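Visitor: Quick one, what's the 3D model for this:
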Amino acid sequence: MESDFKTLISFNLGNQIFAFDSLKVRNILPYEEGNVTKVPNTKDFILGVINLHGNIVPVTDLRVIMQIENWTNTRDTSIIVVSPEDKLESQFGIVVDFVKEVFEVGNDKIMPAAFQNGMGLIDTFEGTVQEKDEFIHMIDLMHVINQIESKNV
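Guide: The predicted model follows:
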């Protein structure tokens, strides 16, 4: 039986707010450039890898994937480690400007995503939620993974 609500974690990329299923989150880490090991010959959105409890986790910059311009890393910049398939080997890190909050939203409050960005990523979004006068775009993590893999990382 499907629940009547979703628990989401929200975060900022540029001046926009995004969210995804909080049950997919494994860790939230501060982003420190020295902790990410660069990997040669990878795409610009792959920052490198980190060692998380003995597991090698690739780190991607969602700001680059979503074509967010003019961003800088701050002390609030974070890595959200997610596992979309609930397996250690499917973990990856997503760099975001800052993590905002975890909140619940009723399924009846989720509006369908009826737009696309310049990359043609219409399937990237599961929907949009209006929360406290802000629009929060819900990201489909599996679609983002497919987009990353299709770019011949």
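Visitor: CA atoms for contacts and neighbours, from now on please.
Guide: OK.
Visitor: And the strands in the chain, which stretches?
Guide: Remark: strands of the chain, listed N- to C-terminal, are 5-13, 16-21, 25-30, 46-52, 55-61, 78-82, 92-96, 98-106, 110-111, 125-131, 134-139; assignment by DSSP state E.
Visitor: what's the closest of those to P40?
Guide: P40 sits nearest to strand 46-52 of all the strands of the chain, at 8.5 Å, using C-alpha to C-alpha.
Visitor: quick one: contacts of that closest one?
Guide: When contacts are defined by C-alpha atoms under 8 Å, 6 or more residues apart in numbering, strand 46-52 is touched by residues 35-39, 56-61, 153.
Visitor: Kindly write the ChimeraX command that selects the buried subset of the residues you listed.
Guide: In ChimeraX, the members of those classed as buried (16 or more other C-alpha atoms under 10 Å) are selected with the following command:
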select :36,38,57,58,59,60,61
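Visitor: For the strands of the chain, give me TSV that also has distance to Q67.
Guide: As requested, the strands of the chain are exported to TSV (distance: least, C-alpha to C-alpha, whole Å):
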stretch	distance to Q67
strand 5-13	10
strand 16-21	12
strand 25-30	22
strand 46-52	14
strand 55-61	10
strand 78-82	18
strand 92-96	13
strand 98-106	17
strand 110-111	23
strand 125-131	15
strand 134-139	14
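Visitor: Second input sequence below; structure requested for side-by-side comparison:
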Amino acid sequence: MSDTIKKEGEIRQYLGFSLNAQRYGLPIGSVKEISTVGEVTAVPRVPKFVLGVMNLRGKIIPVIDLRVRFEVTASAFTRDTCIVIVEGAQGEVGLVVDKVEEVLNFVEAQVKAPPAMGSDAFMKYVNGIARFNEELVMLIDVQHVMSFQEYQDILTSEEAA
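Guide: As a prediction, the model looks like this:
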């Protein structure tokens, strides 16, 4: 790494993806893999943002639709729709996104704290905001996308079904 970059801060990498034409980023270190939308089994009595569970090489993981979780207008699945498997504090979770785009590189100084917006519940999912090609990118805090209790409730509901 050059001395110039070291002075400005470390480079942070994010997996860029879109939901309803808005760009977001997930910390690249939390991304385990990207999967096509395959068979997802619905689970009764779970929050609306939970699409269900999927079998990932013998491991059952919850799948959540980020469009519903973030209250973004959801469109029909397309060939670009995919599931990003991330490792959160509670374990692996699949996140349905409209399209995975590219790896985004930001120097630490480019990442700004999200603004305080009163009771805007969405902002609890945002770690920071950065500019990429004249667009603002919301950087998602994977640890807050699904709480430990929500994770346990989904797996418990799946076992009871």
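Visitor: TM between them?
Guide: Structural agreement between the overlaid chains, expressed as a TM-score with TM-score structural alignment, normalised by the length of the first structure, amounts to 0.85; 145 aligned residues with a C-alpha RMSD of 2.3 Å.
Visitor: To which residue of the second structure is D21 of the first structure aligned?
Guide: The pairwise alignment with the second structure assigns D21 of the first structure to P27, based on TM-score structural alignment.
Visitor: what's the burial count for the nearest residue to its match once chain neighbours are set aside?
Guide: The spatial neighbour of P27 of the second structure that comes closest, neighbours along the chain excluded (C-alpha to C-alpha, 6 or more residues apart in numbering), is Y14 at 4.4 Å. By other C-alpha atoms under 10 Å, the residues close to Y14 of the second structure number 21.
Visitor: Next: Q16 of the first structure.
Guide: 12.
Visitor: do you know how far the nearest residue to it once chain neighbours are set aside is from I17 of the first structure?
Guide: Nearest residue to Q16 of the first structure, sequence neighbours excluded (C-alpha to C-alpha, 6+ apart): I136, at 7.7 Å. In this structure, I136 of the first structure and I17 of the first structure are separated by 5 Å, where distance is defined by C-alpha to C-alpha, to the nearest Å.
Visitor: Those two: which is more packed in?
Guide: The residue with more neighbours, out of I136 of the first structure and I17, is I136; 21 against 17, by other C-alpha under 10 Å.
Visitor: quick one: contacts for that one?
Guide: Going by C-alpha under 8 Å, 6+ apart, the list of residues near I136 of the first structure reads 10, 16-19, 128-130.
Visitor: one more time with 10 Å, if that's ok
Guide: When contacts are counted by C-alpha atoms under 10 Å, 6 or more residues apart in numbering, I136 of the first structure is found next to 10-12, 16-20, 110, 127-130.
Visitor: of all these, which two lie farthest apart?
Guide: N12 and I110 (18.7 Å).
Visitor: Where does stretch 56-63 of the second structure end up in the first structure?
Guide: For stretch 56-63 of the second structure, the aligned range in the first structure is residues 52-59, judged by TM-score structural alignment.
Visitor: next one: that stretch to chain centre, how far?
Guide: A distance of 16 Å separates the C-alpha centroid of stretch 52-59 of the first structure from that of its chain, computed with C-alpha atoms, centre = their mean, to the nearest Å.
Visitor: how about the aligned partner of K6 of the first structure in the second structure, what does it touch?
Guide: With TM-score structural alignment defining the correspondence, K6 of the first structure maps onto R12 in the second structure. Each residue near R12 of the second structure by C-alpha under 10 Å, 6+ apart is listed here: 27-29, 104-111.
Visitor: could you redo the last one with a cut-off of 7 Å?
Guide: For R12 of the second structure, the set of contacting residues under the criterion of C-alpha atoms under 7 Å, 6 or more residues apart in numbering consists of 105-108.
Visitor: Just want the most central residue of the first structure.
Guide: When C-alpha atoms, centre = their mean is applied to the first structure, the residue found nearest the centroid is I94 (5.1 Å).
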